[in-house]
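**Q** here you go, sequence then predicted model.
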Amino acid sequence: MSLTFAAPTDDAIPLTLVAKESLAKVKETLPDSHAAWLDASGYSAGLGAVLVLPGKDGKIDGALVGLGDAKARARMRFGTAKARAALPEGTYRLVTDLTGHALDEVALGWLLAGNTFEKYTKHPAPKAELIAPDGVDAARLQAIAAGEALTRDLINTPASDMGPADLADAARALADEFGAEIDVIVGDDLIEQNFPMIHAVGRAAARAPRLIDMHWGESGPTLTLVGKGVCFDTGGLNLKPGASMGLMKKDMGGAATVLGLARMIMALGLKLQLRVLIPAVENAVSGDAFRPGDILTSRKGLTVEINNTDAEGRLVLADALALGDEDMPDLMVSMATLTGAARVAVGPDLAPFYATDEMDADALRVAAPKVADPVWEMPFWTPYDAMIEPGIADLDNAPKGGFAGSITAALFLKRFVTDTDRYVHFDIFGWQPSAAPARPVGGVGQGARALLEALPGMLKL
C-alpha cells in the first residue's frame, strides 16, 4: 500500500487538473505539440481521464487529469482518483486552481487509491506518487487514509482470521501503537462483570465472546465510541439463508469503523479523552445458543424478549452502551452494521444516523460534504416506542410488522443511554458493493471522516 505523499523533488512531473468546461482554455496554454496531441487523442477531460503529454526526449512532460463536468463531479466522489492507476511511474506535482475541501478531496482520493487488501494475495501497487499539494494538511490526510485503511482491512479479513480474539488483538495493537490502555473481558467473566447479553449472544460459538475497552487521552472533553463487533453472524437459531450469510464477515464493520476513527483521533493528537468499547462475538448455532422466546436481562436491568436471534447486534451493543453511559461522557457514538432496513431506505452509499441533540446533527450535516463522506439524518421517532415494547418484557429485540426497522433498532439502543445527554447512532453498511474511485469492492468506512470533521465543533476542541 502507498498511503503517504511523496517527498518534494525538483523534477516532479506536472499533473494538471482540467474540467471539461475549461479544456479549450487549458489547450491554449499548451505548446503546439501538446495541443496537437490533445486533438489527436480526442481527449475530453472526462472525470478521472488521463492524457500523458510526451516530451521530445521520450520522457513525460506532464499529464492532464479530467475533472469532468459539474454533473459528473456531483455524481461521483473521488473521481480523479481513477487517474492514479492509469499514470506512468513517477513523482507528480499537482497543478490546479482548486482550494479548500475540493483540493482535500483530490489529495485524499489519491491516497485512498493506494489502499489495496494484500493479506491473502498481492496486488500491484500504484507506481505514480504525488507530492502533497500546497494548501492541504498532509499529516491530517495521511492519518485519515491510514485510519480508513485499517477499517477496510479489518472488514475484508474473513471470519476464519477475524474472530473475537483477533479483533481484540487488532485493538491491542492499535493501543500499543499510540500508548492507549486496553482491557478485554473474556468468556464467563462477562457474566461475573454483568454483561449478560454479550455473553448470551456469543456463548454458542467455539471462540469466546469478549468486551474490548480502550482508553486514550488524559484531558479534554470525553468521547465514547461503541462499535458492533459481530465477527460472523449465522443468524443463530433463526438461521440466515446462505445468500444472506455470504457477507457476514462484515458484521463487525461498526467495530472496524470506530477503530479506524480512533486511529485518526490518536494520530492527530486531538485534545480529548477517548474511550472505545467493542462487544466482540460470533452469533453461532450450538446446543448452548440463545433461543427465540428467551428473555434476557441486560446490564441496564431492562429485560429483552428474543423474537429473532438474528437481531443480535442490538443486544451486544446494549450492554456496551450501558457501560459507556455509566461514565456520562460528553458525547457517545455507536456505529453498527445493524439493519437491512437502513439499506432499503438509503442504499449502500449513505450512512444514516440518529442524534439526540439537534446541534450534533447539524454539525454532521455540515461536515459530511466537506470530506466526501455522505450521511443522512433519521429520526428517533418516539411514537414508534410502542413497537419495541412486547408486554412480556421491557423490550422486544425484533418487533413484528417489518416497518421502520432502522428506527426501531435505534430506539432500542437509545433505551440504554439514559444518563448521557448527547448520543449519536450510525446504522452503516460498511461495504462497497461495486468498484468506485478510491473504493474497491469490499470493506469501507462510513461516517468516520464526517465525525472527525465535526468533532472540533461538537466538543469545542
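**A** Alright, I've got the coordinates.

**Q** please count neighbours and contacts with C-alpha atoms only from this point.
**A** Will do.

**Q** ok, which stretches of the stretch 101-250 of the chain are helices?
**A** Secondary structure of the stretch 101-250 of the chain, counting by DSSP state H, counting those that start in this stretch: helices at 138-156, 164-178, 189-192, 196-202, 242-245.

**Q** longest strand in the protein, by residue count?
**A** Longest strand of the chain, by residue count under DSSP state E: strand 273-283.

**Q** what sits up against the helix or strand following that strand?
**A** Later in the chain than strand 273-283, the nearest helix or strand by DSSP states H and E is strand 295-297. Residues outside strand 295-297 that contact it (CA atoms under 8 Å, 6 or more residues apart in numbering): 196-197, 303-306, 393.

**Q** among those, which ones are in strands?
**A** Going by DSSP E, the strands hold 303-305 from those.

**Q** give me the buried entries from these.
**A** The neighbour count (16 or more other CA atoms under 10 Å) marks 303-305 as buried among these.

**Q** as a markdown table, those with distance to residue 49 would be great.
**A** Output for these, formatted as a markdown table (distance: CA to CA, whole Å):
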| residue | distance to residue 49 |
| --- | --- |
| 303 | 57 |
| 304 | 54 |
| 305 | 55 |
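
**Q** residue contacts, residue 299?
**A** Counted by CA under 8 Å, 6+ apart, residue 299 has contacts 194-197, 318-319, 322-323.

**Q** do that again at 6 Å, thanks
**A** 194-195, 319 (CA atoms under 6 Å, 6 or more residues apart in numbering).

**Q** which one of the ones in strands among the contacts of strand 295-297 sits closest to residue 107?
**A** Distance to residue 107, by CA to CA, is smallest for residue 304 among those, at 47.5 Å.

**Q** ok, that closest one touching residue 395?
**A** Yes - between residue 304 and residue 395 a contact is recorded at 4.7 Å, counting by CA atoms under 6 Å.

**Q** what about versus this one:
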Amino acid sequence: MSEITGFTASTATALPLYVLDRSQFEAWKATQPAATQAWLGAQGFNAAAHSVALLPGSDGLAGAVIGVGDRADAYSYAHAPHALPEGSVWQLASELSADEQALLQLGWGLGSYRFDRYRKRNRAPAQLVAAPQGEVADLIAASLRVRDWVNTPTEDMGPQQLEDAARALADAHGAQVEAITGDALLQQNFPAIHAVGRASHRAPRLVVLRWGKESDPALVVVGKGVCFDTGGLDIKPADGMRNMKKDMGGAAHALALAGLVMAQQLPVRLTLLVPAVENAIGPDAFRPGEVIATRKGLSVEIDNTDAEGRVILCDALTFASEQQPDLVLDFATLTGAARIALGPDLPALF
C-alpha cells in the first residue's frame, strides 16, 4: 500500500508558506514589501481557493502563498503539494488554529497521493515541515488504502485480495477473520452471494472480521465487494464496463473504516462484513428470470443481472442484523442513478 508522502522533519531548506483566504489577503499583502505587493498585483493574485503564488527573493524563491476556500475542509489545502515546485520544502508561516493545522496536514497528505503501483512517479510532491500524528496520520493512511484498493485493476484485486486485505488489517490490530468461500456459502445459508459470484473462476466469499470487547456497543460495517461487474448476462456496454474495477469501492471504504476504528481503539465491538464476488459471464452465470433464495428466507426474482449489488448485500445485511447490532453502516457503489440525481460530489445516504 502507498506510504504517506509530502512531509519532512528537516527545516534546513524550508521556505515560509502563507495560508490565506480571500478575506485575509489584503491585510496580509499590506504588510509585505512594495516589490512583493507589486508582484502579486501584476499576477492578479487574490488568494482565491486552490490558487498558489510564488514569492520572488534576491536569491530566487523566497516563499509562497496558497489560497484556500473553506478552511474547515481538508481538500482546501490539497492542491498545494503538486502546485508548489517539486522538491521544495515549506514551513507554515501563518497563524492557524490547532484544528486548521490538522486539516492542513490531512489535506497535504491526501493531495500528495499518486497511484504509482504500475508506473514510476513523474514528480515528487512538495514537502511540508510537519509530522502527522495520531488521528491525522490514521485518517491519511485509511484514505490512501481506499484509493489504492479502488485504483488497483481486478487482476490484482479480486475476492481473494479483498480477503487478504482484511487479514492484513486483522494481523495489525489483533482481530479475527474468517472467510466463507465457494460452496460453503450454500452450506452456511448465503445463497444470494453464491448466486452472483458462482460464474467466476475466482470463488465468491463472505469475509467476516471481528474485533473489540463483548461489553462495548456492537457496530457492524458492511461493504459491497463486487471486484468486477460485467453486468452479467445483461452485459454492460464497453463504456459502462470500463471502470467497473471500482465496484468494490464500498468494500474498500468499509475495510479502511474498520482499520481506522481499530487504529483509534474506539470503544466498539466491531464486525466487518465484505461479500466479495465477481459478476462474471459464464456457463453458470445467474440468469434473468431466475428466482434466487436469500438468507432471510425471502425469494427474489432476477429481472436484470446488472442489479447484483443489492443481491449480495441482502445476505450480508441479514447476517448483520442477526448480530443484534447497535448500529449498521453499509457502503456500496450502488447504482449510477445516485450520481445522476446528486452529481459526482454528493453521496446518497439512507
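**A** On my side now, so go ahead. Source: prediction; values computed, not measured.

**Q** so after superposing, what's the score?
**A** Once superposed, chain against chain, the TM-score is 0.91 (TM-score structural alignment, normalised by the length of structure 2); 345 aligned residues with a CA RMSD of 2.3 Å.

**Q** before we move on, the earlier item: quick one, which of the helices of the stretch 101-250 of structure 1 is packed in tightest?
**A** helix 196-202 (a mean of 26; mean count of other CA atoms under 10 Å).

**Q** what is the corresponding segment of structure 2 for that one?
**A** With TM-score structural alignment applied, helix 196-202 of structure 1 matches the range 191-197 in structure 2.

**Q** average separation of the matching stretch from the aligned part of structure 1, please.
**A** Once the two are superposed, stretch 191-197 of structure 2 sits an average of 0.7 Å from its aligned residues in structure 1 (mean CA distance after the TM-score superposition for structure 1).

**Q** other residues contacting that stretch?
**A** 204, 277-279, 293-294, 311-312.

**Q** just name the closest of the contacts of residue 299 of structure 1 to residue 17 of structure 1, please.
**A** Nearest to residue 17 of structure 1 among the contacts of residue 299 of structure 1, with distances taken as CA to CA, is residue 319, at 50.1 Å.

**Q** quick one: contacts for that closest one?
**A** Residue 319 of structure 1 sits in contact with 195, 299, where contact means CA under 6 Å, 6+ apart.

**Q** and for residue 155 of structure 1?
**A** Residue 155 of structure 1 neighbours (CA under 6 Å, 6+ apart): 250, 253, 443.

**Q** corresponding residue for it in structure 2?
**A** So residue 155 of structure 1 corresponds to residue 150, using TM-score structural alignment.

**Q** that match and residue 161 of structure 2, how far apart?
**A** 12 Å (CA to CA, to the nearest Å).

**Q** distance of the residue minimising distance to the centre of structure 2 relative to residue 248 of structure 2?
**A** Per CA atoms, centre = their mean, the C-alpha nearest to the average position across structure 2 is that of residue 146, at 3.4 Å. Between residue 146 of structure 2 and residue 248 of structure 2 the computed distance is 10 Å (CA to CA).

**Q** would you check the span in structure 1 matched by stretch 234-254 of structure 2?
**A** Counting by TM-score structural alignment, stretch 234-254 of structure 2 sits on residues 238-258 of structure 1.

**Q** buried residues, the matching stretch. List them.
**A** Going by neighbour count (16+ other CA under 10 Å), the buried part of stretch 238-258 of structure 1 is 239-240, 247-258.

**Q** which other residues reach it?
**A** 151, 154-155, 158-159, 227-234, 309-310, 335-337, 430, 445.

**Q** with stretch 121-133 of structure 2 instead?
**A** Contacts of stretch 121-133 of structure 2 (CA under 6 Å, 6+ apart): 6-9, 81-82, 86-91, 112.

**Q** thinking again about what came up before, of the contacts of stretch 191-197 of structure 2, buried ones?
**A** 204, 277-279, 293-294, 311-312.

**Q** same list, the residues you listed, but as TSV with distance to residue 46 of structure 2 please.
**A** Formatted as TSV, those follow (distance: CA to CA, whole Å):
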residue	distance to residue 46 of structure 2
204	54
277	50
278	50
279	51
293	61
294	59
311	52
312	51
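
**Q** nearest to residue 117 of structure 2, of those?
**A** Closest to residue 117 of structure 2, out of all of these and judged by CA to CA, is residue 278, at 22.4 Å.

**Q** structure 1: which residue goes with that closest one?
**A** Residue 278 of structure 2 maps onto residue 282 in structure 1, by TM-score structural alignment.

**Q** so what's that match up against?
**A** 202, 205, 230-232.

**Q** mind doing that once more with 8 Å?
**A** Per CA under 8 Å, 6+ apart, neighbours of residue 282 of structure 1: 163-164, 201-202, 205, 207, 209, 230-233.

**Q** now residue 168 of structure 2
**A** Neighbour list for residue 168 of structure 2: empty [criterion: CA under 8 Å, 6+ apart].

**Q** counterpart of it over in structure 1?
**A** In structure 1, residue 168 of structure 2 lands on residue 173 (TM-score structural alignment).

**Q** give me the number of residues near the counterpart of residue 104 of structure 2 in structure 1?
**A** When structure 1 is aligned by TM-score structural alignment, the residue opposite residue 104 of structure 2 is residue 106. Residues near residue 106 of structure 1, counting by other CA atoms under 10 Å, number 20.

**Q** quick one, what contacts residue 106 of structure 1?
**A** 78, 80-81.

**Q** so where do the strands sit in the stretch 1-150 of structure 2?
**A** 7-8, 15-20, 52-57, 60-67, 89-92, 127-129 (DSSP state E, counting those that start in this stretch).

**Q** could you count how many residues lie near residue 154 of structure 2?
**A** 19.

**Q** find the nearest non-adjacent residue to it, please.
**A** Of all residues beyond its chain neighbours, the one nearest residue 154 of structure 2 is residue 245 (5.6 Å), with distances taken as CA to CA, 6 or more residues apart in numbering.
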